[in-house]
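Student: structure of the sequence below:
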Amino acid sequence: MPSVQVPKKLPILMVTDGVVFPAATMRIPIRSKQNILMLEQRILSATSLHGSIVVIAYRDATADKSSSADDSQVEADGRVPKAVHTIATAAIVTQVMGSNWPQPSYTVQVTGLCRVRLDRIVRQQPFLLAAISQLDKIDDIKSVKAVSEAALKEFTDDVWKILNYLSPRDAAVQQLRKIVHTASLDVICDLTASVLKEVTYTELLRVLDHVTIAERLAMVHSLVKRQLKVMEHLSGDDESYTVQIHPESTRVDDISRLLGSIINRKAVGGRDGDMSERNASNSTQRDALLQKLKDAKMPPDVEKDILKEYQKLKGMSNFSPEYNSLQNYLELVADLPWSTESGETLNVQKSRADLDADHYGLKVLKTRILEYLAVRQLRRSLKGPILCFVGPPGVGKTSVAKSIANTLGRTFHRVALGGISDESDIRGHRRTYIGSMPGRIIQGMKTAKTKNPVFLLDEVDKLTSGVHGDPSSALLEVLDPEQNNTFLDHYLNVPFDLSGVLFIATANNVSGIPAPLLDRMEMIEIAGYTQEEKVRIAMDHLIPKQLREHGIDASHVHLPADSIAIIVQRYTREAGVRNLERSISAICRAVALKIAEAQSSSASSPSADSTVFRTDVGLPALPIVIDDTALTDILGPATHANSGAEILVQPGVAAGLAWTPVGGEVLYVETTKMEGEGRVTLTGQLGDVMKESANLALTWLRSHVSTDMKRDLIEKTDVHVHFPAGAVSKDGPSAGITVLVALASLFTNRCVRSDTAMTGEVTLRGLLLPVGGIRDKVLAAYRAGFRRVILPKRNEKDIIDIPEEIKKSIEFVFATTMAEALNAAFEGGFQKLQSNAASKL
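Tutor: Sure, this is the predicted structure:
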């Protein structure tokens, strides 16, 4: 472009994917190390993205696209390598897109500025820098005048005809349409060359070599006429007449000969040798597909139906719209594991050792798994129940399923069901639809490549119904041992045997699973870990894993069990260990930073950190001990209080126990009173069940307190009951006893025992009914520092699931009535009930 002036030295970008012309825009993939270095240091580090570069092409289009200028041999005196085309284009980078998969790479969008000549290479590292000379003339008046108006009009008319054949969505075509009658001749020539399709790589380089406008116009116009002639002859013909121009073809004679063969072929209505070769190739592919179908060893009925489909394919034209769809279908059928099984290792002793090595704790879960494997060991075929691991996040549901697959020697495949609302995701789409595909079950079987993998249906409680059906209903057939041997996918449309698959499901909350689907599965609850179990898990599994991932080892950092216990108590009160692992990861990052700073410090002037690691004197590094002070520096102030004692220091407050999808939690209830008319205010975003429990508790208390509690104070006083964390929705009957105790504390002006938490449903008759989630709730109480728990009498059987060390540390008080619960909640008992309250109960 005449008005552009570029610097005398510019970095080099080597390309083999095309030729960039001035005024044209092109996207270029960046793969080589030296090109990536140039882009990162010259372009991405600049304040503006519009950096100038030189886009250079290889002389040979067959050059390896993974190579680049860093692979070309630069002469010692700076001469340009022979493999590089010396006429290039100076350009600016207008857009950069990055990717990290499968390896770091970029794609840049560049716009050409002007032609330049490479004079010499002035620098090779870290990227090539070239001295250049600008070639486009500012006043090439004689060259322009040499072009007659008639030749110019004929050229622009032919370009406009070409544009009518090209895709109107192409950005370069759109740009050329706008300027073909108004822009300067050199710009039109360069843009036209950039949009031509039937042109060789060598011809594009020749267009780039023509600096004068008259020569360039003649070259480009000849290419335009040739392509226009091809397009006119092929207009209205089918896709089989597409001209194929190979990059290595450098002679216009070859293209003319190919064009002549196409014209002759249309005249006689036949097919040339290329078409015969294509038909022979398709025949070979069909024969190979038929052999794959036979080798799949499908059931006879299925094979009969599939061979009928193959015969349809064989008699179908290659250019039929249904050809590719049917071919893809048959290839999927051939790839499915109809008869391929992976060898199974059934050894209960080995399985027990593997499970213990991979996971600490989870006694109930491991026992049930070993029972299942023992039955399979004694009876080789088992239409057993579908196991569903239910528990909060981070307790190891998915990793246990992987361990089962490893100990059995089976292939493991995970299907994420969270957020699925379309039945077709399970059963597949019918092949009558465009873009149809099989469901996730059949896709998983293809990926597993065996008919007896371990299938993990993750987050089965997150399935939702939508306008496209109910995916949980589609799973009924998959998980029913009596039906899944003939599972029918809509895309596959032939029965497939899933009876050999070991299905394992996971869920956070049983209430999110529809009842029919729940009936197909056996629930195994994983409530969470105790503090002692978390410490062991961290020492045996989490710390070694995080040390490996952060490039450090035990010689750099020492994280004792006491510090892990502090993290569990003060920073990560959860059922699982995800936040614990994140905390350990934060510690490892902090240690890695210290190590990197110490290693980069100067030996002559060691810093304080380098003396810690003793890198300045060449002695082994001393490990950093993570103590209480270091935890505060790295993780910040403690997130959780040590216990609930400081909260239960005033009347009207009680500690309840609640269950959530992420484990048990301590739920505090606060109450206050004021003069009024006996109205009750409930706050804290409560559900209807919890509101009813609060009203029941207050009604029972009003009807059973003794006269010395001043009945008029209760009946003529407004009461406000609040559940903190008001932004969190809360519902359930288990807070009834907590509200009752909090109200009793408020009106007697006595504090509830600071070591006591409670849970239970209340009735109007004063009974204490059982509730669920006892193990989760007791663990939450233990984590919060409570050592006394009030439970309904009928929940006594549920403490069998609580670890022995927890049962030894907590005093359980079992109550049948609300009066018993009140007596247990206060120091010295509760003596403010009517004498005949027991008879009324």
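Student: going forward, measure contacts between C-alpha atoms and count neighbours the same way
Tutor: Noted.
Student: stretch 708-717: how far from the chain's middle?
Tutor: 59 Å (C-alpha atoms, centre = their mean, to the nearest Å).
Student: center of the protein - which residue?
Tutor: Nearest residue to the geometric centre of the chain (C-alpha atoms, centre = their mean): residue 416, 10.3 Å.
Student: surely that one meets residue 461?
Tutor: No: with contact defined as C-alpha atoms under 8 Å, residue 416 and residue 461 do not form a contacting pair (11.0 Å).
Student: so residue 555 sits in a helix?
Tutor: No: remark: residue 555 does not belong to a helix; assigned using DSSP: H, G, I helix; E, B strand; the rest coil, it is coil.
Student: picking up where we left off before, contacting residues for the residue nearest to the centre of the chain?
Tutor: 457-459 (C-alpha atoms under 8 Å, 6 or more residues apart in numbering).
Student: same question, residue 628
Tutor: 563, 566.
Student: and if you look at residue 133?
Tutor: 8, 116-119.
Student: to compare with the earlier structure, here is another sequence to fold:
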Amino acid sequence: MSEPNPNTQIPETLPVCPVRGSVIYPTMVMPIEAGRPVSIRAIDEALARDKVILIASQRDKELEEPGPDDMYLVGTACNILRMRKNSDGSVQMLVQAFARVRVKQYEQRKGYLEAAVEAIPESQDKEVELKALFREVKARFETVLKEGKYLSPETAQFVLNLEDPSQLADYIAFHVDFKLEDKQKLLEIASAAERLKRVLVLLDAEIELMETQRRIQQQVKEEIDRNQREYFLREQMKAIQRELHGEEGDQEVEELREKIEALNLPEAVRGEVERELSRFARMHPDSAEASVVRTYLDWIVSLPWNTRTTDQIDLTEAAKILDEEHYGLEKVKDRVLEYLAVRKLKLERVRKGELREEEINKGPILLFVGPPGVGKTSIAKSIAQALGRKYYRISLGGARDESDIRGHRRTYIGAMPGRIIQGLRQAGSKNPVFLLDEVDKLGTSYQGDPAAALLELLDPAQNKDFTDHYLGVPFDMSEVLFICTANFPDSIPGPLMDRMEIIEFTSYIEQEKLEIAKRYLLPRQIGENGLKESQVVFTDAALSRLITSYTREAGVRNLEREIGTVLRKSARGLLESGKKRVRILDQDLEKYLGPVRFLPEAEAREPQVGVATGMYYTPVGGDIMFVEVSATPGKGGLIITGKLGEVMKESARAAVTYAKRNAERFGIPLEKFDNTDLHLHVPAGAIPKEGPSAGIAITSAVVSALTGVPVRNDVAMTGEITLTGRVLPIGGVKEKVLGARRAGIREVILPRQNQTDLSDIPAYLRQNLRFHFAENLDEALDWTLVGGLKALENRAKPKGAKAKKVKARPKTPPPARA
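Tutor: The predicted model follows:
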């Protein structure tokens, strides 16, 4: 290397040649190839002056045209010794660095950078400290070379022969692969001792890195040697197995091993499976134990440990699929679409890195509760189709063994996994829709309680590690969408019910049944009975009469059977008569199905004393009923007939007490309660009746019987009562109102707190109906009795007394008087 000329003067401003990824130190002679316009113009400018140029590093080596803010503020002043232009326009030059300089300011010139600079003088250090650092750095550098750091022998020897401490620090920094920031930092340090200390730290880090690399290489080598050893031993074992059992057993083990490797099993599962596989490899293929292990491994490799279907998260398409198969059931459809919407939002957050990926795979656990035939089971299949998932149904009706759910332990002969794991295998997906049908009909026996076994499976906090007794290893069930169905939720244990989100299915109203019959049942039965749609015209009037007069159910199963019966007889009639088309009218149903089977109650012909029109609700729909009360001479007894339940009997007693408490106001002599027997009867005596909602009807009938004021025949009423005359809310408003409408009733009295329930009834079905909302019995009696409350209170006035003005419908109950 050439020695720098100490007499070289540094101009106040220098053209700047930016370099990328390297730093040049004083005393070095370096070739530099420049291809960027900004560098070439700076070189030309330096040659035009005094051949002195500033070599400075840019902070970001990816920048093609660095500006003043992109350059470090310390560089090296260099003399240009030689320069040559290449044919491609690039420039090669040989420079000799001679001084550290600090840039006071960069300025942008025409096509190049120019810098105002000042020299950085070398600081004076203590000679003893400098010498000690010099020796230590040289020793560490030799250690780096011994550890395997490659430098050409000439370069290494040149560096080791240096006697100047400043040059030693600079040349080591240049030739060892330190980071650009570390090299730049060394260039900025004026003190040779401080530079040597910094180089010492960097060399120590380099030595530690090289030792770590060597240790990793040794571990890798040992792992390779161990694998090779295992490979040779395995090959020897194969040879022995082939001698003992032939080729077939060895091939089977290898196939199982390849399948297990491809599954990417969780760590806990992999250890157990590999242990069983090792046992199997050492067994005779024809032994009984080998058959057990083989079956176990077959189950393991056939389960979808990491196989999933991609959810269809197009809400519009999902809604279309749900509407194609089912009419109504808006709550269920809304819940599915809400799940899809939440999943779509979570996917967007995962893409942004705001959420972990496993958070989006958790499936809800739903419980569909409702009467038979309303579509609980069939909607589950439509949900799977709408989500784009596999579907599997498990019928739990009558299951009474815990092993049905969790499987048998492998110690038993013929042990198998439970129905949950079997379902996953059949579905072939880790995230199917699982329908657990009839969970309310689980049984118990000495073999265990299957409902208790479902507690872990249906708990979102636990089913990530569901363990089947047969498998003996955890399987993640958190991605499964569980849907359970039940007819009677009271039969489900409380802890199990608490784990599920309940969605209630109400019975279909007549209008819904009509739409279902037209859209789904009729086309399906036409096809099943060999007919074409062009051959049959089933009028809406005939369908409506079929629904009301020949079926009485919550769902539509019997309705579909009756439609099938009509179509079968129609098909026979077409063949026998030779006609090409049949039209089924409402009056034709007697010909196909016989006499009418169900006659719904109709509105009474005229107001009657002691007869009130109530409303009731059953799982098969709503209807009206008549509450009859007769006052006869007696001893103040209350006779109740009509197979009424305990709650309904209590409503009757409360009604009598209310009438007795308000006797003076209603004009009822108190002695009448002592010498009169009240007989309460509700027709259809063979049918059990229960519930508090007949309170208003019973009270109206009792007051009417005691006062002789008739009850209006065109008003139906429902509501629970208290002794103080308050009216409390009841259930089944939708079914009761539609039952009254079907019976010809046009005025309905409901508890005021049930006013919001009218939103469940379609607007077109509320037309021509008048609703009264009662907070107390005074308001209710004003609407139920002929002449209203005024007629009662007029009876209580002495003859000849001046009548007082009475509000027709008081908004607050008056105080009761004994």
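Student: burial count for the equivalent of residue 454 of the first structure over in the second structure?
Tutor: Matched by TM-score structural alignment, residue 454 of the first structure corresponds to residue 433 in the second structure. Per other C-alpha atoms under 10 Å, the neighbour tally for residue 433 of the second structure reads 27.
Student: contacting residues around residue 433 of the second structure?
Tutor: Contacts of residue 433 of the second structure (C-alpha under 8 Å, 6+ apart): 380, 383-384, 389-392, 480-483.
Student: my read is that residue 107 of the first structure contacts residue 29, right?
Tutor: Yes: with contact defined as C-alpha under 8 Å, residue 107 of the first structure reaches residue 29; the gap is 4.3 Å.
Student: what's residue 498 of the second structure aligned with over in the first structure?
Tutor: Match for residue 498 of the second structure (TM-score structural alignment): residue 519.
Student: burial count for that match?
Tutor: 14.
Student: next: residue 682 of the second structure.
Tutor: The burial count for residue 682 of the second structure: 20, using other C-alpha under 10 Å.
Student: could you measure residue 796 of the second structure against residue 787 of the second structure, distance?
Tutor: Plainly put, residue 796 of the second structure is 14 Å away from residue 787 of the second structure if you go by C-alpha to C-alpha, to the nearest Å.
Student: same deal with residue 219 of the second structure?
Tutor: For residue 219 of the second structure, the distance to residue 787 of the second structure - C-alpha to C-alpha - is 102 Å.
Student: with residue 644 of the second structure instead?
Tutor: From residue 644 of the second structure to residue 787 of the second structure the distance is 30 Å (C-alpha to C-alpha).
Student: the more surrounded of the two?
Tutor: residue 644 (19 against 16).
Student: hang on, the more buried one packs against residue 686?
Tutor: No: with contact defined as C-alpha under 8 Å, residue 644 of the second structure does not count as touching residue 686 (10.0 Å).
Student: what is the neighbour count of residue 650 of the first structure?
Tutor: 15.
Student: that one: what secondary structure?
Tutor: Secondary structure, three-state DSSP: residue 650 of the first structure is coil.
Student: also residue 625 of the second structure?
Tutor: Residue 625 of the second structure, by the three-state scheme (three-state DSSP), is strand.
Student: next one: the aligned partner of residue 396 of the second structure in the first structure from residue 505 of the first structure, what distance?
Tutor: Mapped onto the first structure by TM-score structural alignment, residue 396 of the second structure lines up with residue 417. Distance, residue 417 of the first structure to residue 505 of the first structure, by C-alpha to C-alpha: 10 Å.
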